[in-house]
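Asker: below are the sequence and a predicted model; questions follow.
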Amino acid sequence: MTATPAPESATGNSHVPSSPLHDLMYGHLHACALRAVVVHEIPDHLAEGPLTAEQLAARSGTQAGPLHRVLRLLAVRGLFRQHSDGAFSLTGSGQALRADVPGSQRAAVLLFSDEIFRSSAAGIEATLRTGQPGFDAAYGLPFFAFLGTAPDKSRLFDAAMSSLTSGVNEKIVASYPFPDSGTVVDVAGGRGGLLREVLTRHRGLEGVLFDRPETVTGHLLDTPELTGRWSARGGDLFAAVPEGGDLYLLKNILHDFSDEDCARILGTLRRAVTPGTRLLVIDAVLPEDGAPHPAIALDIVMLMTLRGRERTAADFEGLLRRCGFRLDRILPTPSLTSIIEAAAV
């Protein structure tokens, strides 16, 4: 006599796969769980190897039960691994959550899961009606004006931008044939990570880092191999930028702004340079046909926090031509961004 198998639903071995709808619906849970483990430095406690939730709780001052459940959720997303003995370890992707590793994404996680972004995202519903960023409605100021009033958030923003680009700058610099000599001006270059990579790889070049005064004071250029080859200047890119450069860099800046504000920035640049001066706009370039691209999600970040947007090649060509530049070519890089090479006319 053959035994009747138990219904699949009763075995505990069958489940309904997660659908794209449910992944989206629960998306905020994953972001909040990720922030929680980073705030409590759980990835750092796992640097030496697997630990149980009880061991992690004792080291981090958290509760083992809730911690186990949160780690289980993030293990499903591929950041942690749950072992048969109940211990957890970091996956290759999860290693980037540690504070002490090259290319750490800890600051980026803390920034994009911060209340300022959560509030901005919650405002998308109103943005569809008004066209205004959710950030402005929540905080009463434009994003960068707010950062000027909130030093802690400003420092977090700068640290996150550095962490996001720490591995990208090498890919960008390797993708463009920089000249053997001359002066490179990195406009709104943050703490100078990109400029440092350019000058390190090309020892005949000199550089100028230009950004907000409070940003350039934390620059990354004071290294022995760059001694005597750089300067850092504070200012407002809408008012004036350093003159006399041979090559200007504008990385991840134009996507922060509307077309009108981009025209103001490019107009300021054009007044500072002579015909033939090269400009590298380093930004994502969206496909014209709407094909999937990772910067489509970034475009929504721009929508909810700023008045900027990600652009297509045709968009960039129109902006540059309008402001006295000629788009010569677009070079892809092994990263989110492309290099849009232009020349002043």
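Answerer: Structure received.
Asker: going forward, measure contacts and count neighbours with C-alpha atoms only.
Answerer: Noted.
Asker: and the contacts of the host helix or strand of R326?
Answerer: Element membership for R326, per DSSP states H and E: strand 325-332. With contact meaning C-alpha atoms under 8 Å, 6 or more residues apart in numbering, strand 325-332 is reached by 175-176, 270, 317, 320-321, 338-345.
Asker: equivalent analysis for stretch 210-225, please.
Answerer: The list of residues contacting stretch 210-225 from outside it, by C-alpha under 8 Å, 6+ apart, reads 158, 185-193, 196, 200, 209, 230, 232-237, 241-242.
Asker: rewinding a little: show me the contacts of strand 325-332 that map onto strands.
Answerer: The subset of those located in strands under the criterion DSSP state E comprises S338, I339, I340, E341, A342, A343, A344.
Asker: here comes the other one, which I'd like you to weigh against the first:
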Amino acid sequence: MTSDPRLDLLTLINGFQVTKAISVAAKLRVADHLNDGARSVDELAVLTKSHPDSLYRLLRALAAVGVFREEEGRYFALTPVGDCLRADSATPVGAWAEVVGSPYYWQAWGHLLHSVQTGENAFQHLHGKSVWQLRAEYPEYGATFDQAMAQFSRDGADAVLRGYDFSPFSHVVDVGGGRGSMLAALLCAHPHLGGTLFDQPDVVAGAKAVLAERGVLDRCKIVGGSFFESVPEGGDAYLMRVVIHDWEDTEAAAILTACRRAMTKGAKLLLIERIVGPPNEMPATKFSDLNMLVSPGGRERTLEEFAELLANSAFELTRVFPAGIQNVIEAQPW
């Protein structure tokens, strides 16, 4: 921030320009093309099937905010920030950049005013269906979103493993676990563990390859279904990573109740979620909450709100463990 409040505000107002520019660069795979070193904008234009001068204008703008580095002769190279856009980056966010720049997502944020004035989900109002239904209808959108979630799971797994001790458990059920990136990390870190991956049938259909690549397929069951109806039994730990924040309290309670029915008295429920912090702090979580308002229709919650939600679903919140930008919220059945 500068010492000029007006310029600070203008920077915030114009933030959408940076967002969209990064999304376009991600879609064009610019970072992947720069993996082996700097390239000229003419080379990049051929590789990305882009208009050379327009591509140059895009990349010089992103270089000005540190995503790329502009060199002499209209050459561009990666920075540590831009490296995160590579598909095989150790800390990838490129797929999420594509999701954010997709028309269906972008348009929902354009209807934030409607949500604020009515309390209604902007996406549902705009498209007449939920974001989950739309992604099911358009596989390319669903695939990019699944890739983004897998990238986040891979990146966040280390923080979860550092923040919480899974060694006392023998079998972890990952509810809403996508294609298994998070569960694979747990099983790799704890060779004694078995696991069950549970998500919608079309989602877990792609899980075998992920689990086999990590060498844990023989210790993992894959089950398809709806977590509103039931979840698999047999676990002494039930894990949900950024699932509950996708839903308002009624739907979230239904998911938690389904878990409760499957759990034995001594089992643990582990929610990996952001926690809304005190006033005037933690903007990322509070803007994530706005994202829940306009897109899936859920919410981020304070610790007190989590405790109440869990209590209404026959759980007691026992402990909270920081895990990077998220937390492991531990609860046990009554």
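Answerer: That came through, no problem. Everything numeric here is computed off the predicted structure, so don't read it as measured data.
Asker: re earlier: which of the contacts of stretch 210-225 of structure 1 count as buried?
Answerer: Under a neighbour-count criterion of 16 or more other C-alpha atoms under 10 Å, the subset of the contacts of stretch 210-225 of structure 1 counted as buried comprises 158, 185-193, 196, 209, 230, 232-235, 237, 241-242.
Asker: show me where the stretch 151-300 of structure 2 has helices.
Answerer: Ranges of helices within the stretch 151-300 of structure 2 are 181-189, 201-204, 207-213, 249-262, 283-294, based on DSSP state H, counting those that start in this stretch.
Asker: most tightly packed of the ones you listed?
Answerer: Each of these was scored by mean neighbour count; the highest is helix 181-189, a mean of 22, by mean count of other C-alpha atoms under 10 Å.
Asker: counterpart of that helix in structure 1, which residues?
Answerer: Under TM-score structural alignment, the counterpart of helix 181-189 of structure 2 in structure 1 spans residues 193-201.
Asker: chain neighbours aside, what residue packs nearest to F88 of structure 1?
Answerer: Closest residue in space to F88 of structure 1, ignoring its immediate chain neighbours: Q82 at 4.6 Å, by C-alpha to C-alpha, 6 or more residues apart in numbering.
Asker: could you measure from the equivalent of that neighbour over in structure 2 over to E330 of structure 2?
Answerer: Counting by TM-score structural alignment, Q82 of structure 1 corresponds to E70 in structure 2. The span separating E70 of structure 2 from E330 of structure 2 equals 47 Å under the rule C-alpha to C-alpha, to the nearest Å.
Asker: just D249 of structure 2 next, same as before
Answerer: Counting by C-alpha to C-alpha, the gap between D249 of structure 2 and E330 of structure 2 amounts to 18 Å.
Asker: got the contact list for the most centrally placed residue in structure 2?
Answerer: Geometric centre of structure 2, nearest residue: M149, 4.5 Å, by C-alpha atoms, centre = their mean. Counting by C-alpha under 8 Å, 6+ apart, M149 of structure 2 touches W96, G178.
Asker: same question for A126 of structure 1.
Answerer: Contacts for A126 of structure 1 (C-alpha under 8 Å, 6+ apart) come out as Q132, G134.
Asker: tell me which residue of structure 2 lines up with it.
Answerer: For A126 of structure 1, the aligned position in structure 2 is H114, judged by TM-score structural alignment.
Asker: what secondary structure does its match sit in?
Answerer: State at H114 of structure 2, reduced to three classes by DSSP: H, G, I helix; E, B strand; the rest coil: helix.
Asker: Q151 of structure 2 corresponds to which position in structure 1?
Answerer: With TM-score structural alignment defining the correspondence, Q151 of structure 2 maps onto S163 in structure 1.
Asker: wait, its match touches L111, no?
Answerer: No: here S163 of structure 1 does not reach L111: they are 10.8 Å apart, not a contact under C-alpha atoms under 8 Å.
Asker: return every residue with contacts to both of these two.
Answerer: Applying C-alpha under 8 Å, 6+ apart, one finds that no residue jointly contacts S163 of structure 1 and L111.
Asker: and the residue of structure 2 most remote from its centre, which of the three is it?
Answerer: For structure 2, the C-alpha farthest from the mean C-alpha position belongs to G73; by C-alpha atoms, centre = their mean, that distance is 37.9 Å. Of the three states, G73 of structure 2 takes coil according to three-state DSSP.
Asker: name the nearest residue to it, ignoring sequence neighbours.
Answerer: In space, G73 of structure 2 comes closest to S40 once its chain neighbours are excluded; the distance is 7.4 Å by C-alpha to C-alpha, 6+ apart.
Asker: what do you get for F80 of structure 1?
Answerer: Once flanking residues are discounted, F80 of structure 1 sits nearest to L90: 4.6 Å by C-alpha to C-alpha, 6+ apart.
Asker: over to V101 of structure 1?
Answerer: Using C-alpha to C-alpha, 6+ apart and skipping the chain neighbours, the partner closest in space to V101 of structure 1 is Q95 (7.7 Å).
Asker: give the aligned equivalent of that neighbour in structure 2.
Answerer: When structure 2 is aligned by TM-score structural alignment, the residue opposite Q95 of structure 1 is D83.
Asker: count of residues packed around its match?
Answerer: Residue crowding around D83 of structure 2 was assessed by other C-alpha atoms under 10 Å; the count is 23.
Asker: I figured it hits H33, correct?
Answerer: No: taking C-alpha under 8 Å as the definition, D83 of structure 2 is not a contact partner of H33, at 10.8 Å.
Asker: hang on, the residue nearest to the centre of structure 2 in a helix?
Answerer: Yes: secondary structure assignment (three-state DSSP) places M149 of structure 2 inside a helix.
Asker: fine, thanks again, bye for now.
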